[in-house]
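Colleague: Quick one: sequence and predicted model below, then my questions.
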Amino acid sequence: MLRSGTVIRLHELQACGKSIREITRETGHSRNTIRKYLRANGIPEPRSRKKRVSKLDPFKSLLDQYLEKGIFNCEVLLRLLKERGYTGGITIIKDYVKPRRPPRQAPAVQRYETKAGYQAQVDWKICEYIDLNGEVRKIPVFSMVLGYSRAMYIEFTKRCDIHSFLRCLMNGLEYFGGVPKTMLTDQMKTVILGMGDDRKPRWHPLFEDFAATIGMIPKVCRVRRPQTKGKVERSVQFIEQNFMPGRSFTDLGDLNRQARQWCDEQNRRIHGTTGERPIDRLAQEKLGMLPSPERWAKYRFEPRKVSRDGFVSYDSVRYGVPWRYSGREVKVRDINGFIEIYCEKQLIARHEKQYRSRTLVMCEDQYANLSTAQGYAYPRPQGVQIPVQDVEVRPLDVYEHLVEVGA
């Protein structure tokens, strides 16, 4: 069959007054072919060829039944058809199945719209950056999204442990100005220790106590079902693809200041799903009241032990305390850009937070009177030597007189 351009060329040659013989000589096509296309109105319809009998034809109805049952593996279909007497190959089976095979897709899920003030979704994400030495480093970021308003809060940390999680969670709730009724996470080890025999989560004791204190119900989504918390899943992807690329920062504190500013900007933009600004919908969330600072202050503290030289290690930075507390158990909290160290509810040291690892921060008068006390915080137990007392010498008649008086 000739192409459209060739057919047009034949008509042009005929219009120029050339004969069939001249057109044949110029194009190389046979006379009959040229006559057929010149006589036809347009391009002639191809003749229908007699359909070739296929070895698969007697089995197509059976093959359709297998396809309706969801069997699209051609190796399996070949085996099943051979059991029924099929003698052909697998290629014609593949040609038959290909246009009937459904496209690959994830299973459909139902969309849930969260009520105002009902749910917050929380997750961790590991991002990457290049340090001053040109090496690729990893850094975790905490992300929290309110289900109704889509208001977002993120915070970068050095650790993903339970104490960092609670600190970020408290900072996020303070940023939103209230507490939602429920919080949804995946089965992260910072909040859940495992599943019990009753298939109910065994919560981390510290997290469970925290949730009960602030009046929030924790929930976890099923394993390998991240779409259950799709709002925060999209937010962590947004952080990785929108916030981090090309981001320059000096240290973790600078990075978190930029992250807070970025959250403010995003929460003031029109959200693609709701068509409203998250900051405007946040006012409609009707979140529960934040607990008093005294109620959740204890969850900001982390236990540490003071080294012999009077330092406490926190986020890879060593903070000094008076040497008399060496070897003792203390509690540390990170609050408002400062590191506060307490011993039995007494503040013993307060330092401006440092972000560079292996930094050493001395305490004022950290080693005062250390030499005099010879390194001991308390006096060592000692005996006391006293002078010899003189004994009074009395005459014997004194004692005889006393005996007579007694008689």
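Modeller: Structure's in. What do you need? Numbers count the residues shown, from 1 in each chain.
Colleague: contacts, neighbours, all on C-alpha from now
Modeller: OK.
Colleague: ok, now which ones touch the residue minimising distance to the centre of the chain?
Modeller: For the chain, the residue nearest the mean C-alpha position is residue 124 (2.4 Å; C-alpha atoms, centre = their mean). By C-alpha atoms under 8 Å, 6 or more residues apart in numbering, residue 124 lies in contact with 140, 141, 142, 143, 160, 236.
Colleague: put this beside the first:
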Amino acid sequence: MLSMEFVAEIRRRHFVSGESISSIARSLKLSRPTVRKALKAEAEPNYQRQHQPTPKLGEFQAQLIDWLELDAKLPKRQRRTAQRLFECLQVEGYQGSYGPVQRFVLSWKQQAGHRPAMTPVFVPLAFPAGETCQFDWSHEVVVLGGVSQTIKVAHFRLTYSRQMFVAAYPRETQEMVLDAHVRAFAFFGGVPKRMVYDNLKTVVDAIFVGKERRFNRRFLTLANHYLFEPVACTPESGWEKGQVENQVGNIREWLFTPIAKFENFAALNDWLAIRCLELAGRRHPQQTTRTIAECFAEEQPLLKAVSAVFDGYVEKTLRVSSTCLIRVDHNRYSVPAEWANRVVSVRVTADRLRIVADSQIVAEHPRRLGRDQLICDPWHYLPVLEKKPGALRHGAPFQQWELPVSIRVVRDRVLKQDKGDRAFVELLLMARTLGDGGLDTLEVACDLTLQTGVVAAAVVLNEMRRLTETARPKALENIKLSMPTLQLEPMADCSRYDRLRSLRHEH
């Protein structure tokens, strides 16, 4: 606060002596705005009083101090704000306004060494087209298949055009992150130069000084495939990717309020992709004369074209149990019997599992997202049935097997016959030898057998052989051949035969 004498001196040095504002500011160690303000002042400034009376708060100050001292010992998240303290005082009988409480709390914290947090100040950012995309996760509540559940939503946002893309997943595992990038780049029709992230465990393995990071090797494989530069934010500095941070709140309001209801994740993600295109019709927040879609049309050609889709799997090495099963995420999946008690590689993606052995895919299953589920392919156990046909009746893989109606009818009748287990296994073995169309052939053979009224495994086998036997070539007499015709036909000469006979007698 400048005294009136100080103000008068500044005015005299400038208006009488002609000294410049900069010179006065340097000599008096003041800012130039302060000097300018003093030059405009002709009367003594009227400052707001520094101490305001608080008659209604007086008797409650001791209680307020006790609460502040108690809160100071708690973690920052658990401390009460001035507004919450004001509400607590009202419960105790305080009749005054909020202002005195707020000023008292601020004064107490300053005296206790608690400085109020500075209001964040930011620099406006401008991003070139095709350069940067920001990524983040959010938690949303949806109803899938009639069940309310919390899901994870992957958010992408191109910083120039503001074009967004979102995809829903059951959790934030690495294969989900990889799959989200594959979907996003397909949606954008290209890849930006840089991708900005939080320090996700699925992306960053270690945080060093400054911006230096050690990225996850599998994630770097994705980055090298699409040739983008991964950039990790400073910890607890969400403003470094503020666009996608704001998008999280907007998407929650626009797409998940009220609660979205779909049959499964596939239907939900199809709808989310359509809504992202529709929301691109909104006005661009900076280029207000254009829509987001128009800005994206300008940015999209500058994205790097996708030459090949990345196979976004995470590979694990597992040992197959004696029951031909492997365990992935609390669920069990079957493997062909010849790999029982051996080690295989399992490639896990967001929606599938592929079992690899000897550099070949030996089994594949849709991925299940629940717990304690058994996912079996009955064909994997056929070699076991060949040796133990009795397992057909109570084997879990065969109880869940959805066979065509005609095969089920034949199976039920054959199993009631003597040695019916082994007989039906022979039908399955025959179907396996026929390859991919074997089950269809077995279904037709069972239909034909049921029409005869005599249901037996031998009859079904006979029908399958008849259906698959190689067709015989047509008889030659039934084929009209175009034969060449002679212009001069030879004459029959019987005398030649007589001459040969006479020569024989002579010798």
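Modeller: Sure thing, it's come through. Because the structure is predicted, anything quoted here is derived from the model rather than measured.
Colleague: Number of residues surrounding residue 324 of structure 2?
Modeller: Residue 324 of structure 2 sits with 22 neighbouring residues when counted by other C-alpha atoms under 10 Å.
Colleague: gap between it and residue 354 of structure 2?
Modeller: From residue 324 of structure 2 across to residue 354 of structure 2, the span is 15 Å (C-alpha to C-alpha, to the nearest Å).
Colleague: With residue 7 of structure 2 instead?
Modeller: 82 Å.
Colleague: Pull the distance from stretch 168-179 of structure 1 to the chain's centre.
Modeller: 18 Å (C-alpha atoms, centre = their mean, to the nearest Å).
Colleague: What distance do you get for the counterpart of residue 135 of structure 2 in structure 1 to residue 228 of structure 1?
Modeller: Using TM-score structural alignment, the equivalent of residue 135 of structure 2 in structure 1 is residue 122. Distance, residue 122 of structure 1 to residue 228 of structure 1, by C-alpha to C-alpha: 12 Å.
Colleague: what about those two, which has more around it?
Modeller: Taking neighbours as other C-alpha under 10 Å, residue 122 of structure 1 and residue 228 compare with residue 122 leading, 24 against 21.
Colleague: Could you pull up the residues touching the more buried one?
Modeller: 142, 143, 144, 145, 183, 184, 185, 232.
Colleague: again with residue 114 of structure 1
Modeller: 147, 148.
Colleague: measure it to residue 373 of structure 1 for me?
Modeller: Taking C-alpha to C-alpha, one finds residue 114 of structure 1 at 64 Å from residue 373 of structure 1.
Colleague: swap in residue 10 of structure 1?
Modeller: Taking C-alpha to C-alpha, one finds residue 10 of structure 1 at 115 Å from residue 373 of structure 1.
Colleague: just residue 190 of structure 1 next, same as before
Modeller: 44 Å.
Colleague: Between the two, which is the more surrounded one?
Modeller: residue 190 (17 against 13).
Colleague: how about the more buried one, what's its partner in structure 2?
Modeller: In structure 2, residue 190 of structure 1 lands on residue 202 (TM-score structural alignment).
Colleague: does its match sit in a helix, a strand or a coil?
Modeller: Following DSSP: H, G, I helix; E, B strand; the rest coil, we place residue 202 of structure 2 in the coil state.
Colleague: got a list of what the nearest residue to it once chain neighbours are set aside touches?
Modeller: If the residues on either side of it in the chain are set aside, residue 202 of structure 2 comes closest to residue 174, at 5.2 Å by C-alpha to C-alpha, 6 or more residues apart in numbering. Contact analysis of residue 174 of structure 2 by C-alpha under 8 Å, 6+ apart lists 202, 203, 314.
Colleague: ok, those in structure 1, which still hold?
Modeller: Compared against structure 1 with both residues aligned by TM-score structural alignment, their matches' C-alpha atoms under 8 Å, those retain 202, 203.
Colleague: Adding distance to residue 35 of structure 2, write the contacts of residue 174 of structure 2 out as a markdown table.
Modeller: As requested, the contacts of residue 174 of structure 2 are exported to a markdown table (distance: C-alpha to C-alpha, whole Å):
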| residue | distance to residue 35 of structure 2 |
| --- | --- |
| 202 | 56 |
| 203 | 53 |
| 314 | 66 |
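Colleague: residue ranges for the helices of structure 1, please.
Modeller: For structure 1, applying DSSP state H gives helices covering 4-15, 20-27, 31-39, 60-68, 74-83, 91-97, 162-176, 205-214, 230-238, 252-266, 278-282, 293-296, 396-406.
Colleague: what range in structure 2 matches the third one?
Modeller: Looking back up the chat, that one is helix 31-39 of structure 1. Using TM-score structural alignment, helix 31-39 of structure 1 pairs with nothing in structure 2.
Colleague: which other helices and strands contact that helix?
Modeller: helix 4-15, helix 20-27 (3 or more C-alpha pairs under 8 Å, 6 or more residues apart in numbering; DSSP states H and E).
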